[in-house]
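Colleague: okay, sequence plus prediction incoming.
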Amino acid sequence: MSWLQVLKSRFPASQAAQELRWIQQELPKSQWQTAVEQRARLVPLQYILGSQPFGDLTIKCKPGVLIPRNDTEEWCEALKQVIAKSNGPVDVLEYCTGSGCIGLSIATLANVRKVIALDINKQALALSKENLQLNSAKIKAKVEFQYGDLLKHQLPQTSATLLLSNPPYIPREHFSPAGGVEESPGNVRGFCL
């Protein structure tokens, strides 16, 4: 059975063909077979490819940290338009940063001075720091990623112009033990259902 046939057994033909193209464009040939097998087992494509576009940024994705969603990117782009029109410098405090995609995207604006982004998940904090390094050429503000547990009131002593939060909103029963969403048959590049 060809790789395309393997993917077509799980996804609509057009989606299978597109995902195979992405696998072949993004990964070395030596990884294609494994990638197709993982995707056929419904491993999210972003975890297989290792990244997800988010506006002008490339966000690394790893199991244990939720994948940036398309609706989050749309919300963030609308928020950036509002922030760009603000008078004076803006300081941002973000709760539940995850991969860091929102805080990093906001930090690309010229009038944002500082972003402090918190998370309780140490894997997420490590990944957000990797994403800061990966996108550092596009970041204009000072960015800090810190551990913080909102339920225990472990928050930084800082003032902020803007408070942001996009906490996980997927019901806990839909999570796998590894920390990701269990099945994603409709998952395509740019979406994580």
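Modeller: Done, it's in.

Colleague: from here on, just use CA atoms for contacts and neighbour counts.
Modeller: Will do.

Colleague: where does S14 fall, secondary structure wise?
Modeller: Under the criterion of DSSP states H and E, S14 resides in helix 13-26.

Colleague: and if you look at E144?
Modeller: Assigned by DSSP H and E, E144 belongs to strand 142-147.

Colleague: flag every buried residue along that strand.
Modeller: For strand 142-147, the neighbour count (16 or more other CA atoms under 10 Å) marks 143-147 as buried.

Colleague: how about CSV for these, with distance to I116 added?
Modeller: Shown next, in CSV, are those (distance: CA to CA, whole Å):
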residue, distance to I116
V143, 6
E144, 5
F145, 6
Q146, 7
Y147, 10
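
Colleague: secondary structure class for the residue most central in space within the chain?
Modeller: Nearest residue to the geometric centre of the chain (CA atoms, centre = their mean): P68, 3.1 Å. With DSSP: H, G, I helix; E, B strand; the rest coil as the basis, the three-state label of P68 is coil.

Colleague: the structure to be compared is supplied as follows:
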Amino acid sequence: MTARHALAAAAARIAAVSPTARLDAELLMAHAMGVSRETLLLSRLDDPAPPAFADLVARRLAHEPVAYITGTRAFWTIELAVEPGVLVPRADSETLIEAAVAHFAGTGGPGSVLDLGTGSGALLLAALDEWPRARGVGIDASDAALAIAAANAARLGMETRARFARGGWGGDGARHDLILCNPPYIATDDVLPREVVEWEPASALFAGADGLDDYRAIAGVLRAQLALGGVACVEVGSTQADVVGALFADAGFAVAVRRDLAGHARCLVLT
């Protein structure tokens, strides 16, 4: 069977578990072939489908995220390695980088970046790629996440500009020009897709009965970590901007909201 026909058959099956079935199938086929998705679509559709493709499709049908199957995920301008020890980076989180770019427009950009709850290092490393003269630190409570983030920094040639340390929302004791944070914000009784709840780390998802426990903790310690003239960009759930914004306003921050591509209030811009 050619890749073209195998893709059509796989997409029809994957549609039962994913709203992006055709994209999922293409990413899995490209991975099985060892080429980029662009190369697959431009020149390899009439090649024989590799035998490994069927196993990859079976894993997707078991609700395993595509990023865990392929081991990679594109984010902003970089490609990251991901595995079950960290959340899969999502396009929604790029809204934080967009907000930071807008804040520092017309300047030399931030000199120092802090990523609280760094996970795979996505936000920190995207920021360092955006501002090549910046340095930064990623903080996480998970040793597995820190190892993945450090490996991503090395793979991207940023190991001398990024360091990673175990810790919590209190940061590293220094002040930073840019703080990025995508904390857990799911309420414990919220229903999530199987590919999320069965595969991604619960510690990076759930934040108490109302999903706000971590925001309450962050609001009390964030100001001391922010340099004069700096900005903190904090991700929120699609219905949380007002209530979380009030927590940060009570802590003395000016709060603005930036929306993601779907129009959801996704990022609080705090100064």
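Modeller: Yes, it's here. Everything numeric in this text was worked out from a predicted model, so none of it was measured.

Colleague: work out the TM-score between the chains.
Modeller: The TM-score (TM-score structural alignment, normalised by the length of structure 1) is 0.76; 174 aligned residues with a CA RMSD of 2.8 Å.

Colleague: if we can go back for a sec, for the helix or strand just after the strand holding E144 of structure 1, name the packing helices and strands.
Modeller: Tracing the chain past strand 142-147 of structure 1, the next element assigned as helix or strand by DSSP H and E is strand 162-165. For strand 162-165 of structure 1, the packing partners by 3 or more CA pairs under 8 Å, 6 or more residues apart in numbering; DSSP states H and E come out as strand 90-95.

Colleague: residues in structure 2 aligned with the strand it packs on?
Modeller: On structure 2, the counterpart of strand 90-95 of structure 1 by TM-score structural alignment is residues 111-116.

Colleague: now that stretch: buried residues?
Modeller: In stretch 111-116 of structure 2, counting by 16+ other CA under 10 Å, buried: 112-116.

Colleague: burial of A16 of structure 2, as a residue count?
Modeller: When neighbours are defined as other CA atoms under 10 Å, A16 of structure 2 has 10 of them.

Colleague: so how far is N131 of structure 1 from the equivalent of R163 of structure 2 over in structure 1?
Modeller: R163 of structure 2 maps onto E144 in structure 1, with residues paired by TM-score structural alignment. Distance of E144 of structure 1 to N131 of structure 1, computed by CA to CA, to the nearest Å: 12 Å.

Colleague: could you do K60 of structure 1 as well?
Modeller: The gap separating K60 of structure 1 from N131 of structure 1 is 6 Å, by CA to CA.

Colleague: list residues touching both of these two?
Modeller: Common contacts of K60 of structure 1 and N131 (CA atoms under 8 Å, 6 or more residues apart in numbering): S99.

Colleague: okay, those two: which has more neighbours?
Modeller: A count of neighbours by other CA under 10 Å puts K60 above the other of K60 of structure 1 and N131, at 24 against 21.

Colleague: how about the nearest residue to that one, chain neighbours excluded?
Modeller: Nearest non-adjacent residue to K60 of structure 1, counting by CA to CA, 6 or more residues apart in numbering: S51, 4.1 Å away.

Colleague: from what I can see the one you found touches L57, true?
Modeller: No. In this structure S51 of structure 1 lies outside contact range of L57 using CA atoms under 8 Å: 10.1 Å.

Colleague: would you list every one of the helices in structure 2?
Modeller: In structure 2, the helices defined using DSSP state H lie at 3-14, 21-33, 37-39, 52-61, 66-70, 94-103, 122-130, 143-155, 194-197, 213-221, 241-250.

Colleague: quick one: which of these is nearest A187 of structure 2?
Modeller: helix 213-221 (9.2 Å; CA to CA).

Colleague: what angle do strand 112-116 and that closest one make with each other?
Modeller: Angle, helix 213-221 of structure 2 to strand 112-116, by axes from the mean of the first three to the mean of the last three CA atoms, to 10 degrees: 140 degrees.

Colleague: whereabouts in structure 1 does helix 213-221 of structure 2 align?
Modeller: Per TM-score structural alignment, helix 213-221 of structure 2 has no counterpart in structure 1.

Colleague: right, I'll leave it there.
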